[in-house]
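Undergrad: Here's a sequence, model it:
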Amino acid sequence: MCSKGWGAVLAAGVLLLAQTPAVARESGPRYDGAEEHYAGSQIALHEGVNVSVGPLYGGEAQTLGHDVSGHQGDVDWPGAARTGAKFVYVKATEGTGFVNPRFPQQYNGSYGVGLIRGAYHFARPDISDGAAQAHYFVDHGGGWSGDGKTLPGALDVEYNPYGETCYGKTPAQMVAWMASFAETYLWRTGRHPAIYTSTSWWKRCTGNSNVFWQNPLWIARYNTEIGELPASWKTHTIWQFSNKGSLPGDQNWFNGTIDRVRALSLG
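TA: This next block holds a predicted model:
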């Protein structure tokens, strides 16, 4: 199911990786602090937060939701539903060695109160290839089913919490890594994964790639306006506008009514 654009990206990435000099590595990949690496944790650190941002943007054409990780612990899902949340993304995995220990309570609990939920994967391009991480994600909660209550999985690509911003990759290598993840996830589930990122990181680490237009965009910007989007997209699907609020976790607007959220879940 690989698109023509992705095929070219993957071929170029393999060549570049083959030409990259070997670098001495530690005995094993680091996962210290992984439970604190949630969607936007590094974006807030590097890009800042406008604390005045509130939920006034939404209106009738937008749907309020949130995202959570092990950072939040067990979530009061009936309480979250009462605050108006209609959907949620839950961190499932990081790299190929970390599973959110709170994932069952968070993922199944949100489903139990009627929220449309999906899982996301915190990307670690520094430790293994994109295909391996897509398989790990699907095998540990990141799959999809057409039940009308499950969103396609999301790939969280943001600043490296362990070192160099772009995980030691050139823009072409980073694009190839993400294409490998996206193609593998599509093969495993039949759905294009959403991509979570910020415009600043995307420009810096992918060279503002424009080849991921098939993937729904989940954009992070903690301000009163979304601002410029990455070059792959002309519009966003979800805007993570704040990391504070009445809901547990980060706050998001889905760009459409609840019917559009359901449509994305159904594919």
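Undergrad: can we go C-alpha only for contacts and neighbour counts from here?
TA: Noted.
Undergrad: Report the central residue of this protein.
TA: By CA atoms, centre = their mean, the chain has its centre lying nearest to Asp156, at 2.9 Å.
Undergrad: and that residue, what does it touch?
TA: Shown in contact with Asp156 (CA atoms under 8 Å, 6 or more residues apart in numbering): 39, 120-123, 195-197.
Undergrad: Which ChimeraX command selects the buried ones in these?
TA: Selection of buried members from the contacts of Asp156 for ChimeraX, criterion 16 or more other CA atoms under 10 Å:
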select :39,120,121,122,123,195,196,197
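Undergrad: from the contacts of Asp156, which is closest to Lys4?
TA: Ile195 (19.2 Å; CA to CA).
Undergrad: so the closest one touches Glu158, yeah?
TA: No: with contact defined as CA atoms under 8 Å, Ile195 does not count as touching Glu158 (10.3 Å).
Undergrad: about what we covered before: among the contacts of Asp156, which ones are in strands?
TA: Members of the contacts of Asp156 lying in strands (criterion: DSSP state E): 120-122, 195-197.
Undergrad: let's see this one next to it:
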Amino acid sequence: MTATFRPVRRAHILSSMLAGLALALGLLAAQPAPAASAAVRPRPAGIDVSRWQSAGPADTCATGGIDWAKVSRTSRTFVFIRATRTSGMKTSRDACFARNRAGARARGLYRGAYHYAMPRKTAGSAVRDARAFVAVTGGMQGAGDLPPVLDLEASGGLKPTQLASWAHTWLTTVRALTGRQPMIYTSPSFWRSAMDDSTAFHAYPLWIAHWTSGAPSLPGKWPTYAVHQYSASGRVSGIGTDVDLNVFNGSASQLAAFAHPATHPTVVTTGPTAYRGSPWQVSGRLTRAGGVPLTDTSVTLYRQVGLGPWTAVAKTRTSAVTAAYRFVLRPTTAARYRVRFSGSTRFAASWSYQRSHTIRNRVVTGTELVTDVSRVRKGGTVHLSGRLLRANGTPLTRRHVVVYQRVGTGRWTAVRTVTTSASAARFSLTVHPTRATSYQAVFGGSLSILPSRSAARTVRLR
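TA: Sure, this is the predicted structure:
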């Protein structure tokens, strides 16, 4: 791949890698936690290739090409292979893709496929490119298949909002066609300029192209990355030209999990508005390709407030039958949420899409209750009436209010549920006390409206 970079200094050593970033994005198990030092914990090394590593004349694949047997005897354990590229209005197959993928698979390398994109304003171009890519790669659901990749290093003249929309369409189309969550390949400088440093793509693992031996710069506030392309001029046995060098941001076992079949946590919420202190729900299902449920499996809910870090706030297990899960919160501030499956020995980790809510205060209410008399003969008639109002005095119509009574010093018990009128929010009922009795009206509230209760009104016997 080629990418646009700002100049970097090579004086930094891998010991400057930040520890713990993987937890922030939840790349535990299937996506890695950074090593403190390459010398302490070696991370899996890899390459990425295209026709240029075995080019023949007129965009063909040379007879010799890459010697995958020799590559497999080096320290390189994974490879991303260009499958398609867009030039002008045409998306074409890389002439060496089939041979390179077969050679990598035969030698036991983890392998992925990428599409070199040239976004354009033409309606439907992202969908067509995605379909052309999957037509070449297939579903990429076999053991050892890494996620599909969108190589995004050219804007095609699109503005940041247009480019973000194009990329989102490509990514979601590939996900729908393969069941796998794609990755994004980009460079810090390109993302910050062409994508206006968008923070909307954290659900997709990041393959960051930053040619430095130190920690890569992460655009778009990505909490961490999955793969770091740190050089474009490497030399690897079995390849006769320069080749891009990469390192996986985790352990060998995490790379193995990353190459397992993909998973997908769906997510729906109560809605885009949460009322302070009221229940607000996140729910969904954890599935693999084809919608097959992953039952009795742990998932974690993460929350971000403002520009702060993503923080794990709750954990639950999917149901034993449908793989459904649910989190019930009582938010006090606006926030964003996403659900994380951390992966297993059989399935790759995954994020849900983000969901967010604004926050509003619940409406303050007041419940009024009056009696027409304060003393009555035993069994006599007493008329109770009242209104339910917002704090600003406007009526709350067609709402249920429960009238309670307490005889003497006994317990409060419900007498009747009444409904406020459709215009003035009034309610009324008739009672026949046989002892001194107190009455009170209670409005139970709702997600958006606070509860309230009237003052107690006591009727005594004459």
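Undergrad: Is it possible to get TSV of the contacts of Asp156 of structure 1 that adds distance to Gly73 of structure 1?
TA: Below are those laid out as TSV (distance: CA to CA, whole Å):
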residue	distance to Gly73 of structure 1
Ala39	15
Tyr120	16
His121	17
Phe122	17
Ala123	21
Ile195	24
Tyr196	22
Thr197	24
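Undergrad: Apart from its chain neighbours, what residue comes closest to the aligned residue in structure 2 for Thr206 of structure 1?
TA: Applying TM-score structural alignment, one finds that Thr206 of structure 1 aligns to Met195 in structure 2. With CA to CA, 6 or more residues apart in numbering as the criterion, Met195 of structure 2 has its nearest non-adjacent residue at 4.6 Å, and that residue is Pro160.
Undergrad: That neighbour pairs with which position in structure 1?
TA: Using TM-score structural alignment as the criterion, Pro160 of structure 2 maps onto Pro171 of structure 1.
Undergrad: Contacts only, for that match.
TA: Applying CA under 8 Å, 6+ apart, we find Pro171 of structure 1 in contact with 204-207.
Undergrad: ok, now how distant is the counterpart of Tyr110 of structure 2 in structure 1 from Lys234 of structure 1?
TA: Matched to structure 1 by TM-score structural alignment, Tyr110 of structure 2 sits across from Ile116. Ile116 of structure 1 sits at a distance of 25 Å from Lys234 of structure 1 (criterion: CA to CA, to the nearest Å).
Undergrad: ok, now Val113 of structure 1?
TA: The spacing between Val113 of structure 1 and Lys234 of structure 1, counted by CA to CA, is 33 Å.
Undergrad: With neighbour numbers in mind, choose between the two.
TA: Legend: neighbour count by other CA atoms under 10 Å for Val113 of structure 1 and Lys234, higher for Val113 (15 against 10).
Undergrad: which residue in structure 2 lines up with Cys186 of structure 1?
TA: One thing to correct before we go on: residue 186 of structure 1 is Leu, not Cys. Aligning on TM-score structural alignment places Leu186 of structure 1 opposite Arg175 in structure 2.
Undergrad: Could you look up the SS state of its match?
TA: helix (DSSP: H, G, I helix; E, B strand; the rest coil).
Undergrad: Okay, strands next: where are they in the stretch 51-200 of structure 1?
TA: Remark: strands assigned in the stretch 51-200 of structure 1 by DSSP state E, counting those that start in this stretch are 63-68, 87-94, 98-99, 116-122, 154-156, 194-197.
Undergrad: once aligned to structure 2, how far is the last one on average?
TA: Strand 194-197 of structure 1, aligned to structure 2 and superposed, deviates on average by 0.3 Å (mean CA distance after the TM-score superposition for structure 1).
Undergrad: do the same with the longest one
TA: After superposition onto structure 2, the average distance of strand 87-94 of structure 1 to its aligned residues comes to 0.3 Å, using mean CA distance after the TM-score superposition for structure 1.
Undergrad: Relative to Lys149 of structure 1, how far out is the counterpart of Gly214 of structure 2 in structure 1?
TA: Counting by TM-score structural alignment, Gly214 of structure 2 lines up with Glu225 in structure 1. As judged by CA to CA, Glu225 of structure 1 and Lys149 of structure 1 stand 29 Å apart.
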